[in-house]
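A.B. asks: Structure, please.
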Amino acid sequence: MTKKLVIGITGATGSIYAIRLLEHLRDVPDVESHLVISPSGLLNIKYELDMNRQQVNALADHVHGFRDVGATLASGAFDTTGMIILPCSMRTLAACAHGFSDNLITRAADVHLKERRKLVLAIRETPFNLAHLRNMTAVTEMGGIIFPPLPAFYHHPKDLNEMIDHTVARMLAIFDIHIDGPKWQGTKSDLVTE
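C.D. replies: As a prediction, this is how the structure comes out:
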């Protein structure tokens, strides 16, 4: 059975994570990607990666318009494995927390929450203010998963790409989509002290 994964890209820094996720999904059989990019997300992609809309769209199986709230993704009848908003701006987090379905990303997120499907928000902002924290709590209480793309160092990454790929692999694992990458093997017993 084909897994359908919705990917929303918004106007926060960290668009490289979304691009790497889309690139990895192309190599995973039986996974169908559905992409929605906000205007700010597109602006960020151009600024951070010097990529245009056509280059990003070519990485996805299906592309949906940001304002197309009549798209298949806007209905709970469209069965998906889940949705990830990567990166997720604080504006999008707030919209998800308060049910503002004013574009296809926030509408699809609302659908995932109401249908009790997995929704992952890869929020990008620091430091957090109280509104950010309360919005994260609200989304978590509704069943969403807050997943800031924080790098891990236990696998001794050689470069930025390895750090990004490790984070992407952990995000995809939430949806039972597995790609190659380092896994935690536990500490060596000689490193443990009492």
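A.B. asks: contacts and neighbour counts: CA atoms only from here.
C.D. replies: OK.
A.B. asks: What distance separates the opening and closing residues of stretch 10-21?
C.D. replies: 14 Å (C-alpha to C-alpha, to the nearest Å).
A.B. asks: Pull the residues that contact it.
C.D. replies: Residues from elsewhere that reach stretch 10-21 (C-alpha atoms under 8 Å, 6 or more residues apart in numbering): 7, 9, 37-45, 48-49, 56, 59, 85-89, 92, 124-125, 164-165, 168.
A.B. asks: And the buried ones among the residues you listed, selectable in PyMOL?
C.D. replies: The PyMOL command for the buried members of those (criterion: 16 or more other C-alpha atoms under 10 Å) is given here:
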select buried, resi 7+9+37+38+41+42+43+44+45+56+59+85+86+87+88+89+92+124+164+165+168
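A.B. asks: What segments of this structure are helices?
C.D. replies: Secondary structure of the chain (DSSP state H): helices at 15-25, 39-49, 53-57, 90-98, 104-114, 130-141, 160-173.
A.B. asks: which of the ones you listed sits most buried?
C.D. replies: Ranked by mean neighbour count under mean count of other C-alpha atoms under 10 Å, the helices of the chain are led by helix 104-114, which reaches a mean of 24.
A.B. asks: and for comparison, fold this next one:
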Amino acid sequence: MIIVAITGASGVIYGIRLLEALKELKIESGLVISDAGKVVIESETDYSVEDIIGLSDNYYNFHDLTASINSGSFKAEGLVIVPCSMKTLSSIANGYGANTITRVADVSLKERRPTVIVPRETPLRSIHIQNMLTLSQEGAIILPAMPGFYSTHDTVDDQINFIVGKILDSLKIENELFKRWE
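C.D. replies: Just a heads-up that it's a prediction; the model follows:
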């Protein structure tokens, strides 16, 4: 199972498209959405929170610290936090597992599982960069939502697919969501 966490940063469409891609690839997904993430879904997209939950195979409550995914004995193949707010990034970097997203990230890192963090903020403060460095040094893959322009991206959907394809690449999941450099 790939666990997808959506936080309250702008860019929730990346998490939504990742869930769609996992479903298309027939890969089981787990989902956690922060309270702020739910607000952003409603404000940035035409999806309802229930629509997004329906894209996942397993849904976990943001406030349930007893959720199975919060245990090192739970077998997950990876975690993607997309988008990742700076609040969540800071909590993870500093070992503050106060909710299901930050706790599952703590577990994923300590168990040395693939952990992909897609930060969404610009410009960045030095502390944001330091927190990303801390997580990178612990094994997380920091994958900012920066679309490449070396292939033709005619639409916003193409740019979204580029980032989602790079996320899947980071998890070593074959995909054809974007045109590769030749």
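A.B. asks: still on that earlier bit, residue 179 of structure 1 is nearest to which of the helices of structure 1?
C.D. replies: helix 160-173 (6.0 Å; C-alpha to C-alpha).
A.B. asks: and the angle from that closest one to helix 15-25?
C.D. replies: With axes from the mean of the first three to the mean of the last three C-alpha atoms, to 10 degrees as the basis, helix 160-173 of structure 1 and helix 15-25 are set at 70 degrees to each other.
A.B. asks: distance from helix 160-173 of structure 1 to structure 2 after superposition?
C.D. replies: Helix 160-173 of structure 1, aligned to structure 2 and superposed, deviates on average by 0.8 Å (mean C-alpha distance after the TM-score superposition for structure 1).
A.B. asks: in structure 2, what residues pair with that helix?
C.D. replies: Using TM-score structural alignment, the residues of structure 2 aligned to helix 160-173 of structure 1 are 156-169.
A.B. asks: And the matching stretch, how far out from the chain middle?
C.D. replies: 12 Å (C-alpha atoms, centre = their mean, to the nearest Å).
A.B. asks: Quick one: map residue 116 of structure 2 onto structure 1.
C.D. replies: By TM-score structural alignment, residue 116 of structure 2 lines up with residue 120.
A.B. asks: How much space separates the alignment partner in structure 2 of residue 90 of structure 1 from residue 122 of structure 2?
C.D. replies: Aligning on TM-score structural alignment places residue 90 of structure 1 opposite residue 86 in structure 2. Separation of residue 86 of structure 2 from residue 122 of structure 2 (C-alpha to C-alpha) stands at 10 Å.
A.B. asks: How about residue 39 of structure 2?
C.D. replies: 20 Å.
A.B. asks: next one: residue 65 of structure 2
C.D. replies: 31 Å.
A.B. asks: Report the contact partners of the equivalent of residue 75 of structure 2 over in structure 1.
C.D. replies: For residue 75 of structure 2, the aligned position in structure 1 is residue 79, judged by TM-score structural alignment. When contacts are counted by C-alpha under 8 Å, 6+ apart, residue 79 of structure 1 touches residue 4.
A.B. asks: what does residue 81 of structure 1 give?
C.D. replies: 3-5, 117-118, 175 are the contacts of residue 81 of structure 1 under C-alpha under 8 Å, 6+ apart.
A.B. asks: residue contacts, residue 102 of structure 1?
C.D. replies: The neighbourhood of residue 102 of structure 1, defined by C-alpha under 8 Å, 6+ apart, consists of residue 69.
A.B. asks: before we move on, the earlier item: reformat the helices of structure 1 as TSV; add distance to residue 184 of structure 1.
C.D. replies: As requested, the helices of structure 1 are exported to TSV (distance: least, C-alpha to C-alpha, whole Å):
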stretch	distance to residue 184 of structure 1
helix 15-25	20
helix 39-49	30
helix 53-57	31
helix 90-98	30
helix 104-114	30
helix 130-141	25
helix 160-173	11
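A.B. asks: For residue 64 of structure 1, which of the ones you listed is the nearest?
C.D. replies: helix 104-114 (8.1 Å).
A.B. asks: Mind listing residues that contact the closest one?
C.D. replies: Contacts for helix 104-114 of structure 1 (C-alpha under 8 Å, 6+ apart): 8, 36-38, 65-69, 71, 73-76, 82-83, 85, 92, 95-96, 99-101, 118-119, 142-144.
A.B. asks: roughly how far apart are the closest residue to residue 169 of structure 1 other than its chain neighbours and residue 24 of structure 1?
C.D. replies: Once flanking residues are discounted, residue 169 of structure 1 sits nearest to residue 179: 6.0 Å by C-alpha to C-alpha, 6 or more residues apart in numbering. Taking C-alpha to C-alpha as the measure, residue 179 of structure 1 falls 7 Å from residue 24 of structure 1.
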